[in-house]
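K.L.:
The sequence and its predicted three-dimensional model are supplied below.
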Amino acid sequence: MFGYLLYKIVCNLAGFLYPAYASFKAIKANDTKIILPWLIYWIVMAFFTLGEGIADSLIFWFPFYYEMKILFILWLILPQTRGAAYLYDNYIDPTLTFHQKEIDSTLGMAQEKATSTGVEWGRHGLATLQELGQQIIKGRTSF
């Protein structure tokens, strides 16, 4: 149990806290050559985190899983290995570019649906509040 907690802390420090601070410093430097590798890292990390979340129940029990995860995160981050750039250039960019129109269309439909649902819920909520207000004014409802 202690080992698991320690590995989670190290993974989160290496995978999120250090890159977040390095990204902050890159933005402050306002240099695209410094910002771009961190932006690529966050894209790769988003896909990794999504994949890991889906496969978690299958992979967490692999021997040395957390040790391999820490090494993988270091491989992604270190400028000597440029792991995030490798994965982005060879897998993520070509895949997203190939499916970009479908993804944009799906996201557009989802945004429209979310907007219309939000408006519908808002109207329903407002009508309910108005009805409740009228009942309170008439003295039919008490708290």
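P.N.:
It's in.

K.L.:
switch to C-alpha atoms for all contacts and neighbour counts from now on
P.N.:
OK.

K.L.:
got the contact list for stretch 13-28?
P.N.:
Ile34, Ile35, Trp38, Leu39, Met45, Ile70, Ile73, Leu74, Ile77 (Cα atoms under 8 Å, 6 or more residues apart in numbering).

K.L.:
Structure two is appended below for comparative analysis:
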Amino acid sequence: MLGYMLNRLLILLLAYAYPAYECFKNVEKNKPDLELLRFWCQYWILIAAMTVWDPFGDSIIGWLPMYSEAKLAFCVYLWYPKTKGTKYVYDSWLKPYIQKHEPEIDRTLSELKTRAGDSASLYFQRVLSYSQTRAFDVLQIVMSQSIQRPPQGGAPMQTQAAAPYATEPSGNGDNGARNRLNKTGAGPAR
């Protein structure tokens, strides 16, 4: 048995890289061969179907000996010109199955598109609402911090809450604040 990593590398090279390069060469020709383009389109449809099946197949029959090697051999069988594997598998298996179930597939895809659009719209609205709420919270925090800061470049201003404490005597015989209030007429007369 080949090692898992080596097998994955071979699948990437032989099932994806080489066929992609061959498809690229045909597409970039001055006059592409339409039959060859049809072949590569069918190949990529089969590879897409195989990729969708892969997680299920790996969990169900992946324990079989030589399963990974069989997948590799199947991919080579599909694109190898002498076997004509793509044409056989596509025309015999995939095409009849899809044609038989095409209305159901189209209906399901339409429903999924509608649900996806509705879900995307709902989540977008939720994200927008959450973002607005957080932006207002941040703005409130910034505004509250900017109001509490003393002005730059001078002695800090007294706030109204601190003013009553400035008029009370310190208790060590300093009656300066009381005397100032008495001179202005704002305090109790003695």
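P.N.:
That came in fine, so what should we check first? The structure displayed is predicted, hence computed values, not measured ones.

K.L.:
Give the PyMOL command for selecting the buried subset of the contacts of stretch 13-28 of the first structure.
P.N.:
Remark: buried members of these, expressed as a PyMOL selection using 16 or more other Cα atoms under 10 Å:
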select buried, resi 35+38+39+45+70+73+74+77
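
K.L.:
Could you list which of the contacts of stretch 13-28 of the first structure belong to helices?
P.N.:
Cross-referencing these against helices under DSSP state H gives Ile34, Ile35, Trp38, Leu39, Met45, Ile70, Ile73, Leu74, Ile77.

K.L.:
Now flag whichever of those residues is closest to Ile136 of the first structure.
P.N.:
Ile136 of the first structure lies nearest to Met45 out of these, by Cα to Cα, at 52.5 Å.

K.L.:
aligned partner of that closest one in the second structure?
P.N.:
Alignment note (TM-score structural alignment): Met45 of the first structure maps to Ile47 of the second structure.

K.L.:
What are the boundaries of the helices in the second structure?
P.N.:
All helices of the second structure, identified by DSSP H, fall at 4-11, 18-27, 34-61, 67-79, 85-89, 95-148, 163-167, 176-184.

K.L.:
give me the stretch of the first structure that the last one matches.
P.N.:
Which is helix 176-184 of the second structure. Here helix 176-184 of the second structure fails to align to any part of the first structure, judged by TM-score structural alignment.

K.L.:
buried sites along that helix?
P.N.:
Arg178, Asn179.

K.L.:
can you put the contacts of stretch 13-28 of the first structure in CSV and add distance to Asn90 of the first structure?
P.N.:
Shown next, in CSV, are those (distance: Cα to Cα, whole Å):
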residue, distance to Asn90 of the first structure
Ile34, 21
Ile35, 20
Trp38, 17
Leu39, 16
Met45, 15
Ile70, 22
Ile73, 18
Leu74, 19
Ile77, 17
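
K.L.:
wait, which of the contacts of stretch 13-28 of the first structure is closest to Lys101 of the first structure?
P.N.:
When the contacts of stretch 13-28 of the first structure are compared against Lys101 of the first structure (criterion: Cα to Cα), the nearest one is Leu39, at 21.8 Å.

K.L.:
Skipping adjacent residues, who's closest to that closest one in space?
P.N.:
Ser23 (7.9 Å; Cα to Cα, 6 or more residues apart in numbering).

K.L.:
Appreciated, that's everything.
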